[in-house]
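Colleague: dropping a prediction and its sequence here:
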Amino acid sequence: MGNEAQAEIDSLRERLAAAEAVAAEVARIKAINADLEARNALLELQNEKMRRTLFGQRSERTRHLLDQMELTFEECETAASEEEFLAALAAAKTNVAPFERKRPARKALPEHLPRERVVIAAPDACPCCGSERLCKLGEDITETLEVVPRQWKVVQTVREKFSCRDCEKITQPPAPFHVTPRGLFGPSFLAMLLFEKFGAHQPLNRQRDRYAREGVDLSLSTLADQVGTCAAALMPLYLLIEAHVLAAERLHGDDTTVPVLAKTKTDTGRIWTYVRDDRPFGGPAPPAAIFHYSRDRRGEHPVSHLRSWRGILQADAYAGYNALFHGDRLPAPLTRALCWSHYPEHGFIWGDAILTSGIGGKGQCGSRDKIIGTAGTKADPALASKAWPLRVRYRRASKSSVAHRASSSGSSRYTGSWSRCWNDRDNRGSRSRRCPTAGARRRSCGGKREE
């Protein structure tokens, strides 16, 4: 009876070991599949970024596409790490080899961060022979990034009162300066409040809930009141930045969409950006940008923004800017300079159409001279020999073809606005650097913006 029980136990142990081995193998396969999905998402994201770099930005929709692809890659990477950890736990009980993901070399931690040195005490004697004659050979340092949690405190400013025994007058030090009236909040809190709202694009109701979870209960009306007061206090600084930007000889202008949370549906607002950036020209003036908000894209907005400014405006071919270039504009018409970052898309599409259909005849590819065509007769010869084919012989191409549509935009404006900006080609990305937190605004606010 004992032998049969022992045999049954051994049989159950073998079945359990086999089941654990199968489970470990399944977990390993899941980890491999999750790793492949993460790598595929990363490659798709890198491919889309390179296409945008090579061919230019097609529309504002590409920004949303990149944001969505980054979110997809984030989810795949998280799932892959989780599956790898579970596969390692399952493999630890069996003889199945665990799956280890290939990761890039770890980036060094920033040098400007303070270092806290924690030394693990060495043994007093040799663990092998017990001798106390130990000599230090070196040390191994492992760096771990850590954060100090936010701490709240109340600063009590005490002003003592004194009474004179001779004249019975009461004296007291004057009240300190406060950023906002009544001094309920300190400057560090106000800076954090403004950055979270306008820099990280966290609405005040989310900030209120987070503060409440940390034990600080503040009403939404109080936070909104502080934001309004700070905006009025910072208005002189904004006016100085605006005067600095409008003192430039050339500006880069553009607008971007902003989802606005309306009463019944999500509306689309606009943020107008004007950038002063003379660094590619060796200018000593520091770069700066000003922003204006509007509920629509009517041409009256850029006209009012640049009412008293004169100079060269580099922007896209939006018709709303046309009033700025009229000869009867006061104080003077602006000089148009189209942005080269909008042309690669048309140029590359058109170039591909030439190579596939040919301009010289049916089934023939146009020669280089024919592709260059009459480009560059009045501009820099380098533009004609190296840049995109602008004024070319595309008359034989059908008006409904891709080649004709792609080239018509750039060719018609070549001699003036495009060629004027050729020497400015190193500065064509100034407007693209205007608002690095635009994607953060859409992601954190769920695609909506509070009015």
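Modeller: That came through fine. Bear in mind that the values here come from a model prediction, so they are computed numbers and not experimental data.
Colleague: CA only for contacts and neighbour counts going forward, please
Modeller: Fine.
Colleague: where exactly do the strands run in the stretch 151-300 of the chain?
Modeller: Assigned by DSSP state E, counting those that start in this stretch, the strands in the stretch 151-300 of the chain fall at 162-163, 170-171, 250-261, 266-276, 288-294.
Colleague: do you know which of those lies nearest S188?
Modeller: Evaluated with CA to CA, the strands of the stretch 151-300 of the chain place strand 288-294 nearest to S188, the distance being 24.3 Å.
Colleague: hold the first one in mind and look at this next one:
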Amino acid sequence: MELQLEELEADAGEDELAAELAARSSTVRAFERKRPSRKPFPDHLPRERVVIAAPSNCPCCGSAKLAKLGEDITETLEVIPRQWKVIQTVREKFSCRECEKIAQPPAPFHVTPRGFAGPNLLAMILFEKFGQHQPLNRQSERYAREGIDLSLSTLADQVGACAAALKPVHALIETHVLAAERLHGDDTTVPILARGKTDTGRIWTYVRDDRPFGGQSPPAALYYASRDRRQEHPERHLKSFSGILQADAYGGYNPLFKADRDPGPLTQALCWARARAANSSCLPTSPPMPNAARTPPRSHRSRSRPSSASTRCLTSSAGSTGLPPTNGCNDAGRKAVFSPPNLRPGCEPRGPNCRAVLRLPSLSTTY
């Protein structure tokens, strides 16, 4: 026992000596606090130069022989409050003394017929409503606080008149988008005010963008609005379209892919993102993690996704991208070929315990 205590004391002394030598030889850099650097203001903003008058005499000795050495500039960001104004367009009348006729210049142009709002005001109302999602009643209240009386019905009339004025532009965008060889379609929910309640409407979006495939046509997006999600809406939107449609597994698109469709069936183009949730139930998982580890490791997260080979196998990838078909995809581009990775024990392909179902609008394949 005494020998063991002596060995422990000797080891402790050696450790203390080694710690002292390491402290003497090592250098610790002092902490240097960095001054916060402010991001400079954008260069496109106009600068208003305010020069403070320099002293005419030296504040120390009173001499008037001063020479400029330089200057220091302090920038302050400021905003000009919104200002309202009324533009009076005066049209003078003249009477001819010979024929007694009255001559007068024509009335100024307005965006809306017999309108009173200028183009800047109309653009602000539309941007606040559709760009900033500010309802017209809130806009009316805010304008009232600024001393401008614009009722809710008046603003609604102006929005409707602008929509009618912009309809030819929408028609040109519609013609350009529907003339594409392939479209990306999707819909999203949007609240719509109703009498005493709020309905769940839909915004239907169809995008034309061939830049990833070497296309030269400019990209564009076409929008439609509806109060529900019935299948008659995509049928009406894509009535004149014939080509490839990439969309989700919403059943409302099924009539577009039927063989008896006029002028012809559309070609389906789907991806593995919609089938990921169902297929991941048959993939091997890691043991349960403790409560402290809430975030799974990267290797565990990657198992919930299809393999790289199956991910590249996109339905109709040969026709939708203009590239040759990848390994695992058929030439027709009508069916999805799925090669599942290592499945969990007891979940063999097409086994009774397998719950992996690839859900497509007109195709359901179980593994």
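Modeller: Good, I have the coordinates. Since the structure is predicted, the reported quantities are computational estimates derived from the model, not experimental observations.
Colleague: got a TM-score for the pair?
Modeller: The TM-score (TM-score structural alignment, normalised by the length of structure 2) is 0.68; 291 aligned residues with a CA RMSD of 3.6 Å.
Colleague: show me the helices in the stretch 1-150 of structure 1, by range?
Modeller: Under the criterion DSSP state H, counting those that start in this stretch, the stretch 1-150 of structure 1 contains helices at 2-55, 61-91.
Colleague: pick the most deeply packed of those helices.
Modeller: helix 61-91 (a mean of 17; mean count of other CA atoms under 10 Å).
Colleague: next, the buried residues of stretch 240-247 of structure 2.
Modeller: Using 16 or more other CA atoms under 10 Å as the test for burial, stretch 240-247 of structure 2 gives F241, S242, G243, I244, L245, Q246, A247.
Colleague: pick out whichever of the residues you listed sits closest to C354 of structure 2.
Modeller: A247 (26.4 Å).
Colleague: do you know how far that closest one is from E235 of structure 2?
Modeller: 14 Å (CA to CA, to the nearest Å).
Colleague: make JSON lines out of the strands of the stretch 151-300 of structure 1 and add mean neighbour count.
Modeller: Converted to JSON lines, the strands of the stretch 151-300 of structure 1 look like this (neighbours: other CA atoms under 10 Å):
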{"stretch": "strand 162-163", "mean neighbour count": "12"}
{"stretch": "strand 170-171", "mean neighbour count": "10"}
{"stretch": "strand 250-261", "mean neighbour count": "20"}
{"stretch": "strand 266-276", "mean neighbour count": "20"}
{"stretch": "strand 288-294", "mean neighbour count": "16"}
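Colleague: which one of those strands lies closest to A353 of structure 1?
Modeller: strand 250-261 (29.3 Å).
Colleague: okay, the angle between that closest one and strand 266-276?
Modeller: Comparing the axes of strand 250-261 of structure 1 and strand 266-276 via axes from the mean of the first three to the mean of the last three CA atoms, to 10 degrees yields an angle of 160 degrees.
Colleague: what range does strand 250-261 of structure 1 cover in structure 2?
Modeller: Aligned using TM-score structural alignment, strand 250-261 of structure 1 spans residues 182-193 in structure 2.
Colleague: report the mean deviation for that stretch after fitting onto structure 1.
Modeller: Once fitted to structure 1, stretch 182-193 of structure 2 is off its aligned match by 1.3 Å on average (mean CA distance after the TM-score superposition for structure 1).
Colleague: so how far is that stretch off the chain centroid?
Modeller: 13 Å (CA atoms, centre = their mean, to the nearest Å).
Colleague: next one: stretch 149-156 of structure 1
Modeller: The answer for stretch 149-156 of structure 1 is 31 Å, by CA atoms, centre = their mean.
Colleague: endpoint to endpoint, it covers what distance?
Modeller: 22 Å.
Colleague: so that stretch corresponds to what in structure 2?
Modeller: Taking TM-score structural alignment, stretch 149-156 of structure 1 hits residues 81-88 over in structure 2.
Colleague: cool, and stretch 73-88 of structure 1?
Modeller: Residues of structure 2 matching stretch 73-88 of structure 1: none, counting by TM-score structural alignment.
Colleague: so how far is stretch 211-223 of structure 1 from its chain's centroid?
Modeller: 29 Å.
Colleague: quick one: contacts of that stretch?
Modeller: Applying CA atoms under 8 Å, 6 or more residues apart in numbering, the contact partners of stretch 211-223 of structure 1 are L204, N205, R208.
Colleague: which ones are touching the second one?
Modeller: Going back to what we said before, that points to N205 of structure 1. L220.
Colleague: translate it into the numbering of structure 2.
Modeller: With TM-score structural alignment as the criterion, N205 of structure 1 matches N137.
Colleague: which residues of structure 2 fall in helices?
Modeller: Taking DSSP state H, the helices of structure 2 run over residues 2-25, 119-126, 136-145, 152-165, 167-178, 232-237, 276-279, 298-302, 308-312, 317-321.
Colleague: equivalent range in structure 1 for the last one?
Modeller: To tie it back to what came earlier, the one meant is helix 317-321 of structure 2. Going by TM-score structural alignment, helix 317-321 of structure 2 lines up with nothing in structure 1.
Colleague: give the buried residues for that helix.
Modeller: Those would be S317, A318, G319, S320, T321, for helix 317-321 of structure 2 by 16+ other CA under 10 Å.
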